[in-house]
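1. Attaching a predicted model along with its sequence, questions to come.
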Amino acid sequence: MVQICFLLIGVFSALAGFASNEPIHWQEANKSKSAQLDLHWFVSKPFIYQDEFGNMKGLEVEMLNHFQLFVKEKYGIDLKLNWIESEDFVSIQDKIAGSPFPNSIGVSAFSITEERRKRMKFSTSYLSDVTVLVTAKGTPIVKTLDEINKLMDGKTAVTIKGTTYEKFLWEIEKQLNLHFNMLYIDSDKNILEEISKTEEGFGFIDLPIYLMLIKNGGELTRQNFFTMRGNGYSFVLPPNSSWDIPLNEYLSEPESKVKIAKIVSKYISPELFVFIENIYGEDNLGASILTKEKEIQLNHIKNAELQLEKEKYFRSLLIIFIIVITVAAIVIFILLYNKQKFIRKLSKQKLQIELQQKNIRIKNEKLLNRNIQLTSLNEERNNLVKILAHDLRTPINHITGLVEVFQIKQTNLPKEDIGLITKIKESANRLNQMIHKILDLDALEGNRMKVIFEEIDVNQLMVELKNSFRQSTENKNIHLDLKLKESILFKSDHLFLTQILENLVSNAIKFSDSGSEISLSVEQIDNKVVFKVQDEGPGLTQNDKQLIFSKYQKLSAKPTQGESSMGLGLSIVKKYVELLGGSVWVESEIGKGSQFFVSLPYKKSEA
């Protein structure tokens, strides 16, 4: 009897871990402030899957975790997520369509279709749904019905059972009167990998997954005739469920959309997410995808070329360090030889010999340490750039010292020579600062960037800035006007200030029409130095002005000649300005251009 009781307890505990004991409507949860969602899922990377430790992963998992926080913060409801793994996609749809539990939800990247709408309820779409037909490497792109028959008839289609991929294949087979074999694979496997193993295989796949393959150097062929535009990816619910109310509210809120965009970008990259969202409504979808394919392939080629250049660079560095080690060994040999000769010559002078022996021991220790350092440099080739930056400090300091000595000794030089010597000294100092910045490359995100204050001639800086943008402004027929007054000399970080102004001017050029004017001015107001960059662009909305200095923000205004924009430049400007102890803001109205202001503390330059 006791054994039967324990068995019944175990059975009821197991059932409680799989699904809710009673139906819970959204209205009831709002009253009780407690509820459980039964989430039926099947593997569909990168949307939902388990890692090697059994933890739930994927963009839909993160979205629902964020939805859990949304419900808690807005309605005060403690929401439990109960993940229930299903056998396949078909079983999820059958369970949801016939479920008496309104708190049951189907996840796993379900595409919205009219056939499914008849059986289930869909939430608002959270991601555009574009599917493409991919064939094996080297397959020609088909253009006629005969070529389509040759490509597919009697061949093998790779797909996952119960998905829209399978549905599209059946429709093509029926519409074109074709006959091909179906190779079904588990959803945790990659359709593209299976196609690449065959010589004549083909299958449908989501556009983001295909573009990620191309970005990583994959060489499968996309057939342009078979691009399917769906109604988007969504969560599925039973017909009687009211949980679509909070889900749709969550998916429609601007803050949630920003969070969802970050989550999706994490899995398919920000670049591909923006591209998918932007092309969804275009008429010529195939041409847009083809253009993106070529762009990604060109970037891949450029990256390969850059990698080859890096390898050449490291080989050159290795040769240089081998030469340095050889020279060091010769120097050590010569010094040791001279040491012995010196000791024999001064053998009669005991006190002097002891003193010189002590000096020689010190020199030997230094030489030995140097030899160990050089050997370490040779063994750690991956750190050559950083070590080279360290080693450059000494010759740069020598250059600076020699220039100062030369300036002291040569007092009657012509003004032109004095100017050249001054530029040499300034360039050496600038290079020394750049070395410091290289060594602290990761310090910006860690809030450990070192600000180096130096004297800055503002007018000279602005003239140099204008010259650096000469080609860009001429290409767009834009006039860059410098409003120069009496030059201001103050102390700040030259590199940071240059990058701040370059980003602002570059942004103004990007959003200005041909024939317009951009002005750059500066003035001293009390104990502040205020820079202003003014353009005649489209202007900013109130929402744009609130988001403009944040990361990864796409504003309503678009670059006038289709220039690329990742939404990072102005967030970097803000970071640099804050490091310099200043502030940055924008004043703008729609149709009246924009004015960007940078206010920095005025640190008076010492005479």
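-> Nice, thanks for sending it over.

2. contacts, neighbours, all on C-alpha from now
-> Fine.

3. I'd assumed Gln460 was in contact with His494.
-> No: His494 lies out of contact with Gln460 (C-alpha atoms under 8 Å); the separation is 11.7 Å.

4. out of those two, which sits in the busier spot?
-> Neighbour totals were compared for His494 and Gln460, and His494 leads with 20 against 12 (other C-alpha atoms under 10 Å).

5. Contacts only, for the more buried one.
-> Applying C-alpha atoms under 8 Å, 6 or more residues apart in numbering to His494 gives the contacts 452-454, 456.

6. go with 10 Å
-> 430, 433, 451-458, 461, 500 (C-alpha atoms under 10 Å, 6 or more residues apart in numbering).

7. Give me the subset of the residues you listed lying in strands.
-> Those of the contacts of His494 mapping onto strands are 454-457, per DSSP state E.

8. thinking again about what came up before, let's have the contacts of His494 in TSV, adding distance to Ile112 and neighbour count.
-> Putting these into TSV (distance: C-alpha to C-alpha, whole Å; neighbours: other C-alpha atoms under 10 Å) gives the following:
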residue	distance to Ile112	neighbour count
Arg430	59	16
Gln433	57	18
Val451	54	16
Ile452	57	15
Phe453	59	14
Glu454	61	15
Glu455	63	15
Ile456	60	18
Asp457	62	15
Val458	59	22
Leu461	57	14
Ile500	46	20
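
9. The structure to be compared is supplied as follows:
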Amino acid sequence: MKWYKMVLLIVCVLAAWPCLPVKAQDFTGQGDSWQEVFANKKGTVTALYDDIEPFIYMNREGVLEGVEHEIMESLKPYLKKKYGIELTIQWERAGSFNNIYNTVKTTRRQGIFGWSYYSITPERRKEVQFSAPYMPDLNVLVTNNREPMYATSQEFTVKLKDMNAYIMPGTTMEEDVQSLKEHFYPSLPVKKVDLDYDVLRLVAGDKNGFGYVPLSIYIVALQKGIKVKRQNVLSSRREGFAGVMPLHSDWKPILDEYFMSEDFRLLTGTIVARYLGSEVKDLVFGPAEQKAASATLHTLDLVSLEKEIVTKRLMDTALEVQRHQSMRNSMLVALFFIVLLTGVLYSRYRTKQKLNRQLQEHNQQIIGQHKKIGHMNRLLKLKVLQARMNPHFIFNSLNSIQYFIAGDDKKASLQYIGRFSAFLRKVINYGDELSIPVTAEAELLKEYLWLEHCRFPGRFDYEIKTGPNIQQASILPLLSLGMAEETLYKGLLNLPPAQKGKLVIHFNTENNCLVVFITDNGMARSQAIALEKKKGLNGQENMLESRIELFNAQNGKKIIRKIKEAEHAGDDNISILEIPQPLFSQEQA
């Protein structure tokens, strides 16, 4: 082969290189199947990603975070809690949006997941499996800031002949641009970039530029100071954002089970609000819940949020300028005061004023310390009362263990000892805390009632319910347990042996309060107290009341306790605790 033919061949290969199909990138992570993980009670999967804020990215400390990172990581505690499985997730950066997708599509491993805010589309469903969508998928049309606001879609499509489109290849944003090109202006120039933020930056620098980006990316771009304009026309909505898995993967059923759970729904809202803000979370999730084409955007709310972001950015810029001016002025003022302070009389006057202020501040510190000491004393009393809660329960439980052992019931003995030790460990752990999450209190209550149910088989049934918004609520440790114990011993266990008791405890939040609602079909409290006095016994009510009274003595907001006795046969006794939230003010905590 002659030399010029060789050169021509090399030139042709290099020219065709960009057009070659994208090959999936090799990766080193594990990809265990769900069947293997379930059988072994442990395993490792690989999650492929590429940096894109706020979905998944490295923060300033070099730690991986973001909406999709937290969603994938939250699978581990779910599997641990429900199936006792220890799952390890290996995060591996895969280079790009398309490379992640192609790798997942072609891999032979089952435990491989791809995360890069993938839109669910019918075409992609033929190549990969999707998790259930974790958030709605809404693409908005953005233009350069100098473009006018278009009132109708027709006004914008007429202008297409003068505009340039920017797209990220392989995405639904590219599909939206191609749809405009196909239907309205086939000669539309289209330029490809690597990231959605590149699309926004190029649109911001091109007076005739436009493109599509997800609503969440647009909001983050505004907060970063990228100057683009969102048009109220031609937005597009798809089923939602989701993670991707190989078509042959057996992980989809368990992933769908978790994504459809109530815990995941609440967690997703919290995660999105943390990275985008509660206002953006409401905007992103709101339209999907309305299920109406006319509700594609909460237009007024979104416009208000846009103005707020832009105004804050302008104010930050103005404050930065003002800060520099203040520093310069401060230097001039300092020089001026140096001259003035050379006067002896002024110096003495300033010294006297300074001493007076120091004396006042010292007095205020003494008053503040006195208040803090009083507050600490009250908290110490709360802890002392807390430590004295229910010691008789421990001795009763030991008697039950002795009963099981004497009856040669080894299985029941071991089970009871195991649950009793777990309960006792929690009581000890919470013994030094002033407050605990209400979810922890509910779990402690479940352990306690299970133990009592074993001690008194067939005497009562119980049920514990929790409302949807209690995750952030807190409570004094063992407070609801004290109420449950009082209900059990004064109400249910005083019933005739042939009558079975029923205890229902419900935790909910209402009007900045945690409400503990307890109902039972046992003996009325006044009758129980009279019966105890007749037997010469002292009740445990004073301990519970003392804790509530001590808490109320040091707080503006009070714990309110209400008891309504059954008036007629068949009625239930009702006990209610209304606990203010937050439990302690920042100063007290």
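-> Received, thanks. Note that the coordinates shown come from a computational prediction; the quantities given were computed from them, not determined experimentally.

10. quick one on the thing from earlier: now render the contacts of His494 of structure 1 as CSV, adding distance to Glu309 of structure 1.
-> Shown next, in CSV, are the contacts of His494 of structure 1 (distance: C-alpha to C-alpha, whole Å):
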residue, distance to Glu309 of structure 1
Arg430, 26
Gln433, 26
Val451, 32
Ile452, 32
Phe453, 35
Glu454, 35
Glu455, 37
Ile456, 35
Asp457, 37
Val458, 37
Leu461, 32
Ile500, 30
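
11. which of those residues sit farthest apart?
-> Within these, two members stand farthest from each other by C-alpha to C-alpha: Gln433 and Val458, at 18.9 Å.

12. Quick one: neighbours of Phe275 of structure 1, just the number.
-> Residues near Phe275 of structure 1, counting by other C-alpha under 10 Å: 14.

13. Doesn't it lie inside a helix?
-> Yes: counting by DSSP: H, G, I helix; E, B strand; the rest coil, Phe275 of structure 1 falls inside a helix.

14. which residue sits closest to the aligned partner of it in structure 2, ignoring its sequence neighbours?
-> Per TM-score structural alignment, the equivalent position to Phe275 of structure 1 in structure 2 is Leu283. Spatial nearest neighbour of Leu283 of structure 2, excluding adjacent residues (C-alpha to C-alpha, 6 or more residues apart in numbering): His298 at 6.3 Å.

15. quick one, what contacts the one you found?
-> 282-284, 286-287, 304.

16. In PyMOL, how would I select just the buried ones from those?
-> Those of the contacts of His298 of structure 2 that count as buried under 16 or more other C-alpha atoms under 10 Å are selected in PyMOL with:
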select buried, resi 283+284+286+287
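
17. Taking the contacts of His298 of structure 2, tell me the two that lie furthest apart.
-> Using C-alpha to C-alpha, the contacts of His298 of structure 2 span at most 16.4 Å, a distance reached by Pro287 and Ser304.

18. Thr422 of structure 1 versus Glu502 of structure 1, what's the distance?
-> 25 Å (C-alpha to C-alpha, to the nearest Å).

19. who's more crowded, these two?
-> Neighbour count, other C-alpha under 10 Å: between Glu502 of structure 1 and Thr422, Glu502 has more, with 19 against 16.
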